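S.K.: Coordinates for the following, if possible.
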Amino acid sequence: MAAKLQFDCTNNITEYEACILGLKMTIDINVHELLVIGDSDLLIHQV
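M.R.: Have a look, this model is predicted:
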């Protein structure tokens, strides 16, 4: 999957957008259980 953000944003915003896009993709393919691992604990817990 590839995505291009069409607005100016910071590194934090791109991380949020990537995480949300990944979560939406898992919903689309009917994943019922998911383990999210990342280097930003704050980002993962906020999303």
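
S.K.: alpha carbons only for contacts and neighbour counts from here, please
M.R.: Noted.

S.K.: For this structure, which segments count as strands?
M.R.: Using DSSP state E, the strands of the chain do not appear at all; there are none.

S.K.: all helices of it, in order?
M.R.: 11-28, 41-46 (DSSP state H).

S.K.: To compare against the first, here's the next sequence to fold:
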Amino acid sequence: SSSIEKLFKRFKSMEGIMNASMEELSGEVGLSRARKIEEHLKLTDR
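M.R.: As a prediction, the model looks like this:
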């Protein structure tokens, strides 16, 4: 069940990227958010 949990968390993170507007992603806030999500995915991959 832990692997399903990881997949769910990963999906939620990906969903967050998809839902972010292009303006948000092009700004500094978007970049820092993308880095945080990237770090989160690396942690959940273990």
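
S.K.: TM-score for this pair?
M.R.: Superposed pair, TM-score by TM-score structural alignment, normalised by the length of structure 2: 0.49. Supporting alignment: 35 aligned residues with a C-alpha RMSD of 3.2 Å.

S.K.: returning to that earlier point: would you turn the helices of structure 1 into TSV with mean neighbour count?
M.R.: TSV is the format used below for these (neighbours: other C-alpha atoms under 10 Å):
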stretch	mean neighbour count
helix 11-28	13
helix 41-46	10
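
S.K.: Quick one: residues contacting Leu31 of structure 2.
M.R.: Leu25 (C-alpha atoms under 8 Å, 6 or more residues apart in numbering).

S.K.: and it, what element?
M.R.: Leu31 of structure 2 belongs to helix 28-45 when assigned by DSSP states H and E.

S.K.: buried set for that helix?
M.R.: 30, 33-34, 37, 41 (16 or more other C-alpha atoms under 10 Å).

S.K.: now do stretch 11-27 of structure 2
M.R.: 13, 17, 25.

S.K.: Grab the nearest non-local neighbour of the second one.
M.R.: Think Ile17 of structure 2. Ala34 (7.3 Å; C-alpha to C-alpha, 6 or more residues apart in numbering).
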